[in-house]
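1. Requesting a structural model of the entry that follows:
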Amino acid sequence: MSDFTFRLDGEVALVTGAASGIGRAIAVAIAEAGASVGCADLAGANTSETLRLIERGGGTALPITCDVTDEEQVDAAVARVEEELGALSLAVNSAGIANAAPAVDMPLAQWQKVYDIDVTGVFLSARAQGRAMLRHGRGSIVNIASMSGTIVNRGLLQAHYNSAKAAVQHLSKSLAMEWADGGVRVNSISPGYTATPMNVRPEVAEAVKQFAAETPMQRMAEPWEIAGPTVFLLSTAASFCTGVDLLVDGGFTCW
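-> Model (predicted):
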């Protein structure tokens, strides 16, 4: 039997969107699995809680200021991780935004901002990470998409977000095929409704009840429930997985 593990000991990772929500949970889980983690987010984002959780568990974390829509900042984030933590071998691109508006009324600026962050930001991040990993001849990247890239959410008017997340799914497959012979795996995870700060605001309380009721498991996911599958796809336990979009949605898309 081949030697494989769910552990990430000795690996070096970069996580975007690491200040909160799914990104924070993933950064902490990667550190708990043994990797050193660069925690990247916007200048105004507070990564201190993510760093505290990692360091409390005995892990190594590096705070990085990075706007994923800025090519130079993304390249610099990868360079800093490699300079201070070692050769980059793992990456998770979790930075993203969501909002809603009817397509007929949506300002172009609103459409463009979602695409700039949720698609172009993932591309720029994965490209910089892939360049480093291809130099080393190994690596694993996970891009955070959404079940909204597979289905259209009832009651949510978000054509820009839905199509952006579909783009992330297919971008991940495309990069997986380009980089397979270079030893770099690329996969995506598509979470269902998850109890992130965006979904626990008082003003969406009623909508959240509906989200839970429409999910077969009758609840939303906790962020750590997205982190576990991410660690799996990063690990050598998933060494024959590339180009996969893993739905982690409590059965929502089975309806």
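2. For the rest of this, base every contact and every neighbour count on C-alpha atoms.
-> Noted.
3. ends of stretch 14-23, how far apart?
-> Terminal residues of stretch 14-23 are spaced 11 Å apart (CA to CA, to the nearest Å).
4. Also stretch 93-111?
-> Start-to-end, stretch 93-111 (CA to CA) is 20 Å.
5. Quick one: name whatever helix or strand follows the top strand by length along the chain.
-> For the chain, the longest strand by residue count, based on DSSP state E, is strand 184-191. For strand 184-191, the following helix or strand on the C-terminal side (DSSP states H and E) is helix 205-214.
6. And that following helix, what's buried?
-> Of the residues in helix 205-214, those buried by neighbour count under the rule 16 or more other CA atoms under 10 Å are 208, 211-212, 214.
7. Mind putting these into JSON lines with distance to residue 39?
-> Below are the buried residues of helix 205-214 laid out as JSON lines (distance: CA to CA, whole Å):
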{"residue": "208", "distance to residue 39": "29"}
{"residue": "211", "distance to residue 39": "30"}
{"residue": "212", "distance to residue 39": "30"}
{"residue": "214", "distance to residue 39": "33"}
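8. ok, which stretches of the stretch 1-150 of the chain are helices?
-> Secondary structure of the stretch 1-150 of the chain, counting by DSSP state H, counting those that start in this stretch: helices at 21-32, 48-56, 71-84, 108-115, 121-136.
9. Return the list of helices and strands in contact with the last one.
-> Spelled out, it's helix 121-136. Contact here means 3 or more CA pairs under 8 Å, 6 or more residues apart in numbering; DSSP states H and E; on that basis helix 121-136 packs against helix 71-84, strand 90-93, strand 139-144, helix 159-179, strand 184-191.
10. Tell me which of the helices of the stretch 1-150 of the chain lies nearest to residue 91.
-> Of all these, it is helix 121-136 that lies closest to residue 91, at 7.0 Å by CA to CA.
11. So which bits of that closest one are buried?
-> 121-130, 132-134.
12. need those in JSON lines with distance to residue 171, can you?
-> Shown next, in JSON lines, are those (distance: CA to CA, whole Å):
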{"residue": "121", "distance to residue 171": "12"}
{"residue": "122", "distance to residue 171": "9"}
{"residue": "123", "distance to residue 171": "8"}
{"residue": "124", "distance to residue 171": "11"}
{"residue": "125", "distance to residue 171": "12"}
{"residue": "126", "distance to residue 171": "10"}
{"residue": "127", "distance to residue 171": "11"}
{"residue": "128", "distance to residue 171": "14"}
{"residue": "129", "distance to residue 171": "14"}
{"residue": "130", "distance to residue 171": "13"}
{"residue": "132", "distance to residue 171": "18"}
{"residue": "133", "distance to residue 171": "17"}
{"residue": "134", "distance to residue 171": "17"}
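13. Next, the structure of the following sequence, for comparison with the previous one:
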Amino acid sequence: MKINLNGIVIIVGNYGSGKTEVAVNLAINRKQAGLDVRLADLDLVNPYFRSREARDVLTRLGIELVLPPDQYMNADLPILSPAVAGMLHAPSELALVDAGGDDAGATVLAALAHVLKGKDIRVLQVVNPYRPFTDTIQGCIKIRREIEYASKLMINGIIGNANLIDETTSAEINKGYDFVKNLSKQTLLPLEFITSDRELIPKLDLKRFSCPVLPVSRQLVPPWKKAGVINSSLV
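-> A predicted model of the protein is given here:
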């Protein structure tokens, strides 16, 4: 199964969910599928692991990264670039928005209400069941409600991002899938896709999953690690 997302897609989630890595890899995946992709970095709260850290690889692949003005690149302020509003007024085939973590990071989305009004948008919550606060169904729902209240937007889909970084095995992927599938069932929100480190894909039984699997090559890594290699050829 292939991921089929287009239009305006907003990625939200709690701190540590891996939402920015998901947003970057989703942008790459859809670009490789032939779509015109733009990615807006609205993570104005967390100073680490923002999508702008992957600017070089995104630019090389022809993905436009929309950023705050240079003077606000490291500011913890809800300042929006006019380019973001312009991107949403006239979205490309896929206009991705990487919002900040938790309700504090999602607050900046409320400033886009006038731009998003009347538009068909997807707001997808990234869930890593191996992180605190989203290791239970109740915790995931609590995070969802807090983000919805802060952003003035309704979450209408789930992304499963089960991982323990370098310690992840296929067993964790399978267990994480079962968790988010149950979350989907209980909340009636569709499970859009799950993720897996690209190197683990051959070890997975893809027929086990009722949704697509996004292969992830980690781009947001600490200085002592190398980012995953991205093949620029179309797939």
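14. Could you report the TM-score for this superposition?
-> Remark: TM-score between the superposed chains equals 0.48 [TM-score structural alignment, normalised by the length of structure 2]; 170 aligned residues with a CA RMSD of 4.7 Å.
15. Which of the helices and strands packed on helix 121-136 of structure 1 sits closest to residue 48 of structure 1?
-> helix 71-84 (17.4 Å).
16. Specify the angle between the closest one and helix 121-136 in degrees.
-> With axes from the mean of the first three to the mean of the last three CA atoms, to 10 degrees defining the directions, helix 71-84 of structure 1 sits at 40 degrees from helix 121-136.
17. can you pull the buried residues of helix 71-84 of structure 1?
-> 71, 73-79, 81-82.
18. for the helix or strand hosting residue 106 of structure 2, packing partners?
-> Assessed by DSSP H and E, residue 106 of structure 2 sits inside helix 102-106. Helix 102-106 of structure 2 sits against strand 7-13, helix 137-151, with contacts defined as 3+ CA pairs under 8 Å, 6+ apart.
19. 7 Å instead, please
-> helix 137-151 (3 or more CA pairs under 7 Å, 6 or more residues apart in numbering; DSSP states H and E).
20. about what we covered before: ok, which of the helices of the stretch 1-150 of structure 1 comes nearest residue 225 of structure 1?
-> Nearest of those (CA to CA): helix 21-32, 8.6 Å.
21. what is the orientation angle of that closest one with strand 139-144?
-> When the same axes, to 10 degrees is applied, the directions of helix 21-32 of structure 1 and strand 139-144 differ by 150 degrees.
22. angle of helix 21-32 of structure 1 against strand 184-191?
-> 130 degrees.
23. Next, the angle from helix 21-32 of structure 1 to helix 48-56.
-> 20 degrees.
24. and helix 21-32 of structure 1, what other elements does it pack with?
-> strand 12-16, strand 36-41, helix 48-56, helix 223-234.
25. what's the closest of these to residue 168 of structure 1?
-> Proximity to residue 168 of structure 1 (CA to CA) singles out strand 12-16 among the helices and strands packed on helix 21-32 of structure 1, at 14.6 Å.
26. If you count neighbours, what's buried in the helix ranked longest in structure 2?
-> What stands out as the longest helix in structure 2, according to DSSP state H, is helix 170-187. Within helix 170-187 of structure 2, the residues that count as buried by 16+ other CA under 10 Å are 170, 172-174, 176-177, 179-181, 183-184.
27. want to throw the residues you listed into TSV with distance to residue 88 of structure 2?
-> Below are the buried residues of helix 170-187 of structure 2 laid out as TSV (distance: CA to CA, whole Å):
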residue	distance to residue 88 of structure 2
170	37
172	36
173	34
174	36
176	33
177	32
179	33
180	29
181	31
183	30
184	28
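28. Helix or strand for residue 214 of structure 2, just tell me which one.
-> strand 213-216.
29. My read is that residue 28 of structure 1 contacts residue 54, right?
-> Yes. Using CA atoms under 7 Å as the test, residue 28 of structure 1 is close enough to residue 54 to be in contact (5.4 Å).
30. Neighbour count: those two, which is higher?
-> Higher neighbour count among residue 28 of structure 1 and residue 54: residue 28, with 28 against 23, using other CA atoms under 10 Å.
31. Let me have the helices and strands packed on helix 21-32 of structure 1 in TSV, adding distance to residue 175 of structure 1 as columns.
-> Listed next are these as TSV, based on distance: least, CA to CA, whole Å:
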stretch	distance to residue 175 of structure 1
strand 12-16	18
strand 36-41	22
helix 48-56	29
helix 223-234	15
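32. Tell me how many other residues crowd the closest residue in space to residue 184 of structure 1 that isn't next to it in sequence.
-> Counting by CA to CA, 6 or more residues apart in numbering, residue 139 is the residue found nearest to residue 184 of structure 1 once chain neighbours are left out, at 4.6 Å. Neighbour count of residue 139 of structure 1, defined by other CA under 10 Å: 27.
33. ok, residue 139 of structure 1 to residue 133 of structure 1 distance?
-> 5 Å.
34. Then residue 191 of structure 1?
-> For residue 191 of structure 1 relative to residue 133 of structure 1 (CA to CA), the value is 26 Å.
35. What strand or helix carries residue 30 of structure 2?
-> Here residue 30 of structure 2 is assigned to helix 19-32, by DSSP H and E.
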